[in-house]
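Q: let me see the structure of the following:
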Amino acid sequence: MKKATVLGTIFGLIILFFLMVNYYTEYLWYASLDITEVMFKPLIWEVTFKILFWAIGFAFLAVNFMPLVNLFDRFNHNLKVVDIKEIKTGFKVKRKHALLIAGVLSLLWMILIPSVWDRLLLALNATPTGNVDPIHGLDISFYLFQFPIYELLAGAFLSLLVIAFIGAGVSYFIVENFNPNTNNVKFELSSKGIAHLSVLVSLFLVWFIVTRSLQMYGFLLSDSNILFGAGYTDVNVRMLFLRIQQVLSILFLIGMLVNVKLKKKKIFMAIPISLIVVSLIGGIYAGINQRLVVSPDEESRETPYIAHHLQATKEGFNLDNINREVFPLEQGELSRNDLKAYEQTLNNIRLLDYRPLKQHYHQNQSLRLYYEFNDIDIDRYTIDGEHHQVMLSVRELDSDSIPTDTPLNRHFKYTHGHGVVMSPVNTVTSNGHPTYFMRNLPVETEVNIDLNRPEIYFGEMTDEFVVVKTEDGEISFDEKEVWYEGADGVELNPFRRLLYTVKYQKPILMLSNQITEDSRILYNRNIVDRVNKVAPFIELDEDPYPVVANGRVYWIIDGYTTSSNYPYSQPVNGKNYIRNSVKIVVDAYDGTVDIYQFENEPIIEGWKSVFPDLIQPREDFPPYLEEHIRYPLDLFDIQRNVLTVYHTDSPRVYYNADDIWEIPVEKYHGQDIEIEPYYITAQLPNLKQEEFLLINPFTPRNRNNMNAWLAAGNDGDNYGELFLYTFPPGEHIEGPSQVEAYIDQDPDISQQITLWGQGGSTVVRGNLLTIPIESSMLYVEPLYIISESRSVPEMRQVLLFYNDVLVMERTLDAALDRLFGVVEDGEEYVPYDPDEIVDRDLRELVIEINTTFKNAEESARQGNWAEYGSHMDRLAQLLTDLENEIDVDEFEQELDDIEDIDDMEEIEDIE
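A: Presented below is the predicted three-dimensional model:
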């Protein structure tokens, strides 16, 4: 026994030691950022609240268990078990046993209560919304802040009552009904037991009276087949019976309190039975009312409540102030000259698809085995006074690909990524590869975007801790030593080295001679994990995106405040209220986290009261990042899905479900996938200039034509504005899946795609974009080819669809010329002659063969054999394509036509 006690003590001390190490190192991290309040305030409130709960639970159970001590003394007196030595045996229940049981049970009860610090702090710092619920007239803040706490307290109190009632009830039953000497069992309850249990039932009745009100509020947060929230039966029947239950429960409570004195068994039994009967009658009557009164005339009965549901859902997802307009459709009116007014839109049509582009970056711009691109993001930059839409990605360190993966290399030498790669969305090379604004190592910039601090110590893939400012420094991409110059990190002394050795179980932290008095340890470097620690009350968008500004790389993460308690609002993924209340900026070099409030809404106002120094005002957002803020993808995705049902204001339309929308599909790798929201540059019909927009088309349910589209503004005063455009009744506009079907059915295009596929290549369709231009819609889809020999995608063709006409060309300009005609020397070019498609494609194919061959020669002269091999692989594929297109005689004729072409500029002139 003594040995077991010693081992248990040692085991407990070891666990305590590891806990203390974890808490202290967490404290050091928060202290390094000067935000220890974020660590201590939740901890203090949580511990205080749990201790208070334990004390209340212990006191309550002790008061109920202490009287049972004398009860078991009597039981022990009656218990006579005689052994062969005729020694009287039994067991003795002492007061300390009762207190121990009360302490253990209250401790378990406290542990099972969920974490409450966030709900408690919000409830204490609640901010009114100014909106009230349509049934009880309470401010919505009651449901967002107080109601969750009341529910938690009610559930905790009930569970404590149940523990006390079971403990007392079982004890009275055993002592008063079981005779161990005769094995006789009775079903009696003494007057003392009746009095004790009557007190507990009285407390239950108090709980029941209070929670009937909570249940009435909870009806506004309940689900049914028709709507989310209180319906006709809830408001007119169930709430009435809940009030009746409250009145009767008050009478029952008085009766039960009197019975504490009277100690009548019949009263004790009658009151709970009566309460159960009343509850059953209420439930049965509500069911009968629903079946006989509501169901025969359900639409009419539920109409006012459906109206509440529609309005609240729009409010919950910030769709109540959406700008709604009918799109002024005039298909067929545009010419090539008309498009000149939309030059910025056309110059920013996105030909690059993020999926093939990521493959290309990986193959051509990783440049080191240990660098990787986690994601491709889209943004816009002002370059030489012009708006350019770009795709970019950060070149991050992939710790799992470090050469010679030793603790020294992983944590001391290979510590950071380097630079970004950036491409304009609308241009590709003659080989179908992206062009670059920023690329290579060291970073080369083709435009006036400065990047003086390209090192990436904090990113989406930085999951390992690293030690910086070491004796020999870190390894950069050129194998030279560099030293971290940022302010972040925890300074290391011998004691802290010991703590971090224990925390990470890495002996090198204690043994390495690379650590100096200036060395620091950087951890929590993954930007999502980092922000979650800085602001655990904020939900983060799944797509952080990088911005190159002010000579550095910054990450911008959209943050949301959410709730599941907005009355009458339909939940999506468990939430029925969401706001993009903050934007978080993380410096990729030194890890600085800044949180800026972008929306005045009650939940973030509450958190500002809790952490007044953590959240900065909108006015302090850095000007150099202002032009890079975007409407968040996750929020837009939720809103577009909500709008498929809740675009209507009509309860009748909602009830009959005769105007449900769907998210259309597109083709990718031969599969139909749901179209993702996408950013474009375009001019909305009601705006005076082109803007950076996030858009999504809609189709009617089970139909493929497009009937509406949603756009979110990203620039200037229109940031955050939503525009919903519907098409005039009776107009048929092809939807994305119909355009995809036209591509599949076009004999010339489908034949060409088939030939590419038969040649050993994979044809990949890029994002199908719907672009509003003036009063019409233009569809754009790039076509990529991935050869068997090389996995790098190449953009080979551009597909355009407009006004029932589909064209495929090598370049966007050529496709626009084919589709709309071009004015040259005063003559209108005749658009889209299907008979010319093969000849034009053939000519361009021969031109590309010639260009690729010259590029290969140039690479060979420069000694760039990797690029030479790439060009030769491309040349082999082009020759295969050519062989599938023409016979030898035609090929020789085409070569004669272009034999005098000497350089790339002349080739482009021919195009």
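Q: going by C-alpha atoms from here, please, whenever you check contacts or count neighbours.
A: OK.
Q: what kind of secondary structure is the closest residue to Phe621 other than its chain neighbours in?
A: Excluding the flanking residues, the one nearest Phe621 by CA to CA, 6 or more residues apart in numbering is Tyr596, at 6.5 Å. Judged by DSSP: H, G, I helix; E, B strand; the rest coil, the three-state class of Tyr596 is strand.
Q: just the strands in the stretch 301-450 of the chain please.
A: 323-326, 371-373, 377-383, 386-397, 417-418, 420-424, 438-439, 444-445 (DSSP state E, counting those that start in this stretch).
Q: so what touches stretch 523-543?
A: For stretch 523-543, contacts defined as CA atoms under 8 Å, 6 or more residues apart in numbering pick out 35, 38, 118, 457-466, 489, 557-562, 584, 586, 591, 593, 632-634.
Q: this one as well, want them side by side:
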Amino acid sequence: RSVFTTVLVTRALIFLAVTVGMGAIIFGAMALAYRSRPVFVPVSGPDDPVARYRTAALIRLKMFGIGIPAVLGALAGVVAQSYWSRVQLFLHGGSFGVTDPEFHKDLGFYAFDLPFYRMIVTLLLVSFFLALLASVATHYVFGGIRLAGRDGTLSRPARIQLVCLVGTLVLLKALAYWLDRYELLSHTRGGKPFTGAGYTDINAVLPAKLILMAIALICAVTVFSALVLKDLRIPAIGLALLLLSSLVIGAGWPLIVEQFNVKPNAAQKESAYITRSIDATRQAYGLTPQYVEYREYGGGPSVTAEQIGRDSATVSNIRVLDPTIISPAFTQFNQGKNFYSFPDQLSIDRYIVEGQLRDFVVAARELNPTKLTENQRDWINRHSVYTHGNGFIAAPANTVSRIANDPNQNGGYPVFQTRVIGANGKLSPDVGPAPLEQPRIYFGPIIANTAADYAIVGGPGDPREYDSETSNYTYTGTGGVPVSSWIDRSMFALKFAERNFLFSNVIGDGSKILFNRDPAKRVAAVAPWLTTDSSQYPAIVDKRLVWVIDGYTTSNRYPFGEPADTSQLAGGSGLGGNFNYVRNSVKATVNAYDGSITLYAMDSAEPDPVLEVWRSAFPDLFTPASEMPDTLREHLRYPEELFRVQTTAYSKYRLDAADFFARRGAWSVSLAPREQPTKNAVSTSATTDTTNTSEDTAVQTDFASDSDAARFVPYYTMFHAEGSDEATFAMFRPFSPFSASDQRKELVAYMVADSDPGNYGQLIAYVLPAGSLPDGPFTVGAAMDADGQVSREATLLDSAGSTVEYGDLQMLPVGDGLLWMRPFYVESQEAGQRTVKYVIVEYNGDVGLGSSFAEALAVIFPGFSTPVGDVVNEDTGTPSTPSDNATPEELLQQAEQLFDDADAALKDGDWATYGEKITAARELVKQALDMLNG
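A: This is a model prediction of the structure:
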């Protein structure tokens, strides 16, 4: 409420101030022109058009005299109120604690004050320009300006008024030239390879702005001199001089300096200014040594089967499930009803299971209104019966199922852990990765993907919300807005253009309406200045299901900071705007049951000046990070969108000025490998044109940008750093040496972003030794694709009507070497589901294919036999089937017992028995549902 009130009041005050201010200036100009009109105005004849205009204006004097200023002022007020955040930044802005290297002003001046000053000057320029036009029109209509004859006439009052208005405009232009000086620090000149004031800007444009300001002041004096000298030629000469100077001094001189002084000696001339841009960009994106640790990694070809066995902590955590591919499997095994859905791209998170940190593919089973059948879409069903989703589904990311004795099931599916309201209306056994007491989901991105996403809950009568085949439910949460009174019903009837609010008997005492149910949009509603990440993921926190959303504070006013390269962000990214400063300063949670929002301020280690503005403006909105529960902190993820922006910037701005300009030793984010196999591939010669030379020899004499080829998509993984005893949950992205046409595909370095609570946000750049660089991910992917066995299997499966797709290509540092792994997915035409058919491993040019990660490793490293836990239920046989005479109630009782058995097996760490029991229990539930549905 405080946010809504503050924003509303700020908008209203800006609107009133601008409307009244601009309207008063225009009205004053028109009124003065009217009051000083000549007493007698000759008429050229009965058809004099000016006389007709004058008569019309006199008849409607108030409408023209008040209406025109009011309308123009109101239009300006409507535009100005949209800049309410700029006003709040000015009122509450503080210090960055850093000064710019040119004017030595605190960066807070550029981020908070300068935009406000520019807005005020612009509004004044527009106001007095419109006042000038209004004065000219008024004087012309009422005879102060006459165009009859060869020269025309100008009355003394008209001359005085117009001279004052023009002189004021020239003075405001001088002030604008003064502010332009500061804008240069964020200026990008065409052809300049960096952002901010360069040699030409400092040595030509900046002096030009001062000279133009001085000329504008002189011009203003010449204009005002017409008040005394009564000669308009002098002001005309002054204005012509100002216009000519802006062309010659403002544009011509910098162009000459750039072409004949800077370009022939660019590296030398721009060096100091490139250094400024590098330092500012690193600070603006959090890439200084405070945030980024630089490490050397051996990367030598010394991996053996024994080393892999000793590094079992690394290989046992390899992720074989790709969250971008396996959503259909979640739907097949866990949808339950037609109106439940999972997102196309699932999420990766981690939980501690049996004392071990394990990563999981997770999803919430949400209600999807678009999946309701026709008879489920009437207003009562749509908004008061089918109101919520049900369940949290997780699958260990390093595990798939195998049921070898079942001829109809080759396995390769996730091993699910579910926490849902079962068919019997009771909460399923607690077999998820963490205890969950309330699996009902009233707020989520899928449930809100229709225009009218509201739900009416509570109210009179028996429970009516669908919960299971045997039970209904009544919402008991604190979320929602009362809708029982006639005033409330009328307001929502207007809001949603729905008359049923007025006449339906499902609304009564105790009824509430839940709306605005998209978690990201709820966060944007309470913190509209935040940029929210497009990815929101579910997590179990203190036995409650919440959505976790990353919030960014951004600015496009950081002096010398390079504008963010957002070309590598996915479509619809929350960070797709224009900015050159960013911090992930807010972690937001939205309770999936009641919609409550908590914003955690994450700037305790280093205060974020932009966030401090909003904390000052809305002191009760944020919760300090120190009050965040550990159960939430354990599920924070370093955001992918921020990591994409940072890795793109780091590849370019890690250099010094000399190397930066020549692109000597520069990096690029590695090319993305193919997602699908190449049919009948036999060699890599067409795709692996690369030379294993030192990255230091990669010199680009002419500054060039990265190509627009697809780049490696970062992924979350359990990363086991060299010398560490434990794996950490981190994000990974590799780099290759820069080349304008991507000829260089080797691996030169990789960066990981730590998400573990103790080291959250720490970026580590692992740099491989110069000399003989190993293959990068594009080359490794091509080698896998061209391997004879892989190619044969892909061709056979394709000819049989199946579709083959590769999962994430993942790198594992083992010993001093690098292993690459990629799951091999198959989608059959009959089943329409993707399963993990094989796992491909590559090391030092050798490729191994196996039905599991362990088997693939054994192909490359004979003798390797260490179990890595990526396959369960290998030889457990076919689950037993119940008697054909069993009733649905008996089937559900048997399933409940199997779920209990599975829970016990999970606690004992017996994954094979767990998978067997879960599969059998699901089959029983499916049979019971089939019997109940007839």
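Q: that older thread, count the neighbours of whatever residue of the second structure lines up with the residue nearest to Phe621 of the first structure for me.
A: By TM-score structural alignment, Tyr596 of the first structure lines up with Tyr600 in the second structure. Applying other CA atoms under 10 Å, we find 21 residues neighbouring Tyr600 of the second structure.
Q: and the next helix or strand past the helix or strand where Phe18 of the first structure lies?
A: Using DSSP states H and E, Phe18 of the first structure falls within helix 2-32. Heading C-terminal from helix 2-32 of the first structure, the first helix or strand you meet, by DSSP H and E, is helix 36-65.
Q: what does Pro563 of the second structure align to in the first structure?
A: Checking TM-score structural alignment: Pro563 of the second structure goes with Pro571.
Q: show me what Ala158 of the second structure aligns to in the first structure.
A: For Ala158 of the second structure, the residue aligned by TM-score structural alignment is Gly193.
Q: and that match, which of the three is it?
A: At Gly193 of the first structure, secondary structure determined by three-state DSSP is helix.
Q: quick check: closest non-adjacent residue to it.
A: Tyr172 (6.3 Å).
Q: wait, that neighbour sits on Phe187?
A: No: if you go by CA atoms under 8 Å, Tyr172 of the first structure and Phe187 don't touch, sitting 10.2 Å apart.
Q: those two: which is more packed in?
A: Taking other CA under 10 Å, Tyr172 of the first structure and Phe187 do not tie; Tyr172 has more neighbours (23 against 9).
Q: in three-state terms, label that one for me.
A: With three-state DSSP as the criterion, Tyr172 of the first structure reads helix.
Q: contacts only, for it.
A: 68, 71, 189, 193 are the contacts of Tyr172 of the first structure under CA under 8 Å, 6+ apart.
Q: so which of the residues you listed is the most crowded?
A: Gly193 (23 neighbours).
Q: could you measure from that residue over to Leu160 of the first structure?
A: 19 Å (CA to CA, to the nearest Å).
Q: and the residue lying closest to the match of Pro563 of the second structure once chain neighbours are set aside, what does it touch?
A: Sequence neighbours aside, Ser564 is the residue nearest to Pro571 of the first structure in space, at 7.0 Å (criterion: CA to CA, 6+ apart). Contacts for Ser564 of the first structure were tallied using CA under 8 Å, 6+ apart; they are 144, 571, 574-577.
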